[in-house]
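Asker: okay, sequence plus prediction incoming.
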Amino acid sequence: MNGDRPRLPEAPAEGPTAELIAVRRGGRLSALDRLLLHSPPVAEGWNALLGALRSATTLPADLRELVVLRVAVLNDAAFEWAAHEPIGRDAGLTDLHLRVLRRPDAAGEPVWTPVQAAVLAFTDASTRAVAVPDAVFAAVRDLLDVRQVVELTALVAGYAMVSRFLVALQVPPPAGGVAG
């Protein structure tokens, strides 16, 4: 790791793509955004996808943040964890939940509701092995409707993409939590 700088320089925060991202972000651009701005078409697609995953799904906020934080742990994405920990807390995750999320067998711990445990098992399977075993899928399917299963699957995949980008470019954690 380079310390406090990513492997590539940040692009200038200017132009229509930067403005579009800033609208979703409430006026601030993160280091992640400024790296994406080197490719405006990729940055625009990323912004649309992550905006939808963050604010246009029917998944409850606690489930959404469980997924994001678990993917961050599994892929060792410190930026993603730092950015989403405060959001997870706002969604109702406790200190205990956040500690347990860092454990290898988090889904099996007794701190979760049945739907949280099923979502974590799905996230673990999809992130670790890509293929989701039938029993893990069935547990999620029993607790979520079809739309939510699609949204969950896209959320896990989307934040796997985010974490891989952050880790490959060695983007350091943000100060103050600007989320992806």
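Answerer: The structure has been received and is ready for your questions. Computed from a predicted structure; not experimentally measured.
Asker: CA only for contacts and neighbour counts going forward, please
Answerer: Noted.
Asker: so the residue most central in space within the chain is in which element?
Answerer: Nearest to the mean C-alpha position of the chain, by C-alpha atoms, centre = their mean, lies Val68 at 3.2 Å. Using DSSP states H and E, Val68 maps to helix 61-74.
Asker: just the angle between the helix or strand following that helix and helix 61-74, please?
Answerer: Later in the chain than helix 61-74, the nearest helix or strand by DSSP H and E is helix 78-90. Calculated by axes from the mean of the first three to the mean of the last three C-alpha atoms, to 10 degrees, helix 78-90 forms an angle of 160 degrees with helix 61-74.
Asker: ok, and here's another one to check against it:
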Amino acid sequence: MSDQPRIAPLPEGDCPPGVAGVVAALGPLNIFTTLGKNAELFDAWVGFGGHLLASKTICPRIRELIILRVAARTGCDYERVHHERIGRENGVTEAEIEALGRNLRDYAWDPGEWPVLAAVDELHTTSTISDGTWARLAGVLDEKAIIEVLMLIGQYTMLAFALNAMKVQPESS
């Protein structure tokens, strides 16, 4: 099976206005120049995704733990490569990054982080959250934060599926 992208990214100079603005601000990342081939959908997605990344409802470290676990569960190299760097910037250690790719029980997670990581795994396994995990989430997060955690897991799972299917390649270092 080829690793070549199934949809080639737009050349930087050919980006529609909304895509061009994001590329100017954040760089010509393959995620933007590929998804930007559907400009209307891109505009909606970047607003939602941007809100989740900028939100203060959950701390950036928790957000990055979630994204990295989703990347591991979905085998999404693009998410993993980008969010390992962002995770490090937000306090995720090398040992934790490595542990997120294995059985979660093999690492001594902080009790406040464990329910969030368990939620990622349960959603990926059963498409829901057990009563026990829900109770543990409610013990560490308020309802607003739980909603955001669930939407963040869903957003990055959806994105991973699309990136994997299109074979969007991580940028070269």
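Answerer: Yep, that arrived. What you see is a predicted model; the values in this text were computed from it and never measured.
Asker: thinking again about what came up before, mean shift of the helix holding Val68 of structure 1 relative to structure 2?
Answerer: On superposition with structure 2, the mean distance recorded for helix 61-74 of structure 1 (mean C-alpha distance after the TM-score superposition for structure 1) is 0.5 Å.
Asker: and that helix, what does it pack against?
Answerer: Secondary-structure packing of helix 61-74 of structure 1 (3 or more C-alpha pairs under 8 Å, 6 or more residues apart in numbering; DSSP states H and E): helix 78-90, helix 95-101, helix 114-129, helix 146-168.
Asker: rerun that using 6 Å as the cut-off
Answerer: With contacts defined as 3 or more C-alpha pairs under 6 Å, 6 or more residues apart in numbering; DSSP states H and E, helix 61-74 of structure 1 has these neighbours: helix 78-90.
Asker: what residues sit buried inside the helix it packs on?
Answerer: Residues 78-88 are the ones in helix 78-90 of structure 1 that count as buried (16 or more other C-alpha atoms under 10 Å).
Asker: any chance of TSV for the residues you listed, columns distance to Ala31 of structure 1?
Answerer: Formatted as TSV, the buried residues of helix 78-90 of structure 1 follow (distance: C-alpha to C-alpha, whole Å):
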residue	distance to Ala31 of structure 1
Ala78	13
Phe79	10
Glu80	12
Trp81	15
Ala82	13
Ala83	11
His84	15
Glu85	17
Pro86	18
Ile87	18
Gly88	21
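Asker: pick the one among those closest to Glu19 of structure 1.
Answerer: Ala83 (20.6 Å; C-alpha to C-alpha).
Asker: how far away is Thr128 of structure 2 from Leu26 of structure 2?
Answerer: Distance of Thr128 of structure 2 to Leu26 of structure 2, computed by C-alpha to C-alpha, to the nearest Å: 34 Å.
Asker: picking up where we left off before, how far is the helix holding Val68 of structure 1 from where the chain is centred?
Answerer: On the basis of C-alpha atoms, centre = their mean, to the nearest Å, helix 61-74 of structure 1 is displaced by 6 Å from the centre of the chain it belongs to.
Asker: what residues does it touch?
Answerer: If you take C-alpha atoms under 6 Å, 6 or more residues apart in numbering as the criterion, helix 61-74 of structure 1 is touched by 80-81, 88, 91.
Asker: picking that back up, looking at Thr128 and Leu26 of structure 2, which is more packed in?
Answerer: Taking neighbours as other C-alpha atoms under 10 Å, Thr128 of structure 2 and Leu26 compare with Thr128 leading, 14 against 10.
Asker: quick one: the counterpart of the more buried one in structure 1 from Ala125 of structure 1, how far?
Answerer: Counting by TM-score structural alignment, Thr128 of structure 2 lines up with Ala131 in structure 1. According to C-alpha to C-alpha, Ala131 of structure 1 and Ala125 of structure 1 sit 7 Å apart.
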